[in-house]
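**Q** I would like the atomic coordinates for the input below:
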Amino acid sequence: MSLTCIVQDLLLNEEPNLEFPTNYYEESPKVIRIFAKLTYKLTVCHQCHHRSVIKYGFKTVHLRFTPINDKPTILYLRKQRFMCHHCNHTWLARTSLADFRCQISNRLKRSFINPLSTDRNLNEIA
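**A** Model prediction:
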């Protein structure tokens, strides 16, 4: 199985609403870039609870993801924007890959926290 298939399966297991373009994986000498689109159907406004929600374009966000082959990985995620015709409230699609308004993925946060949570004696630290 190629590296691109592994990355795609890994992301789809965490977020099933992702769509990948044909050339979604780009590797340079310094960084790996992954391109994806997040969209889903939404019928009710979060603000006023009316059923007058439309899709209102996309916004690209950059998420730091876990390193692949010791290279930093950036996920360029095109999030669907929604708008309510009744109250003119707009918002972005939410994902489980990262917390709200956060540019660091939850997987990368866990990779930092797991080594810190193990017990170490002074000989290992020094």
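
**Q** going forward, measure contacts and count neighbours with C-alpha atoms only.
**A** OK.

**Q** My read is that Lys55 contacts Lys79, right?
**A** No. If you go by CA atoms under 8 Å, Lys55 and Lys79 don't touch, sitting 10.8 Å apart.

**Q** check contacts around Lys30.
**A** Going by CA atoms under 8 Å, 6 or more residues apart in numbering, Lys30 touches Lys71, Pro72.

**Q** ignore the last one, Met83
**A** By CA under 8 Å, 6+ apart, Met83 lies in contact with Val53, Ile54, Lys55, Tyr56, His89, Thr90, Trp91.

**Q** now the closest residue to it other than its chain neighbours: how far from Asn123?
**A** Setting aside the residues directly before and after it, Met83 is nearest to Thr90 in space (CA to CA, 6 or more residues apart in numbering), at 4.4 Å. Counting by CA to CA, to the nearest Å, the gap from Thr90 to Asn123 is 54 Å.

**Q** for comparison, sequence B:
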Amino acid sequence: MPTSNDMQKVLDIQDKNLLFEEDCVSYALFKNHYCKFIYCTLSYMPTACKHCGEPNQNYSIYKNGSQTSSVTFPTTGVTPTYLNVKKQRFKCKNCQRTFTASTPIVQENCFISNFIKAAVLVNASEARSVKNIALETHVSATTVQRL
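**A** Alright, predicted model coming up:
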């Protein structure tokens, strides 16, 4: 069975806060396509609040549930791939605001991985149509134009 470290190497992920479980890969129909889903958990203890900057001392920031995000990932083999990330949520006792764990794989409040954005930019440097790039990277043509 693959370990969390093996999955990080296969997917080229350097974030050590992402943990992959046993049997984390499944296949299902999504948007009329046969897709691969990879499940992982993102959790760590933050050093300070993202909003007020209060340092995390004496449990001033505590875990407050989780939120699942489905991130578009580069195609592995011939199937579109989605990374389902269960992100840890935190709450600050000082400002009473919540925030979600972040990772360098995807920007905050975004569901398209930085790998896909890089692939779009590489393909856009060649003489190819926007629609062709969108079909290859499994994002919309509008997203390709925006990038």
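
**Q** Let me see the TM-score of these two.
**A** Scored against TM-score structural alignment, normalised by the length of structure 1, the superposed chains reach a TM-score of 0.81; 117 aligned residues with a CA RMSD of 2.3 Å.

**Q** rewinding a little: in terms of neighbours, single out the busier of Thr90 and Asn123 of structure 1.
**A** Taking other CA atoms under 10 Å, Thr90 of structure 1 and Asn123 do not tie; Thr90 has more neighbours (17 against 6).

**Q** That one maps to what in structure 2?
**A** Alignment note (TM-score structural alignment): Thr90 of structure 1 maps to Thr98 of structure 2.

**Q** What's the match for Ile34 of structure 1 in structure 2?
**A** Ile34 of structure 1 maps onto Ile38 in structure 2, by TM-score structural alignment.

**Q** In terms of helices and strands, where is that match?
**A** strand 33-42 (DSSP states H and E).

**Q** One more: Lys55 of structure 1?
**A** strand 53-68.

**Q** so the helix or strand following that strand versus strand 32-38, what angle?
**A** Stepping forward along the backbone from strand 53-68 of structure 1, the first helix or strand reached (DSSP H and E) is strand 71-84. Inter-element angle recorded for strand 71-84 of structure 1 and strand 32-38: 20 degrees (by axes from the mean of the first three to the mean of the last three CA atoms, to 10 degrees).

**Q** what packs against the following helix or strand past strand 71-84 of structure 1?
**A** Next helix or strand after strand 71-84 of structure 1 toward the C-terminus (DSSP H and E): strand 90-92. Judged by 3 or more CA pairs under 8 Å, 6 or more residues apart in numbering; DSSP states H and E, strand 90-92 of structure 1 is in contact with strand 71-84.

**Q** Mind reading off the mean deviation between the strand it packs on and structure 2?
**A** Mean deviation of strand 71-84 of structure 1 relative to structure 2 after superposition (mean CA distance after the TM-score superposition for structure 1): 0.5 Å.

**Q** Appreciated, that's everything.
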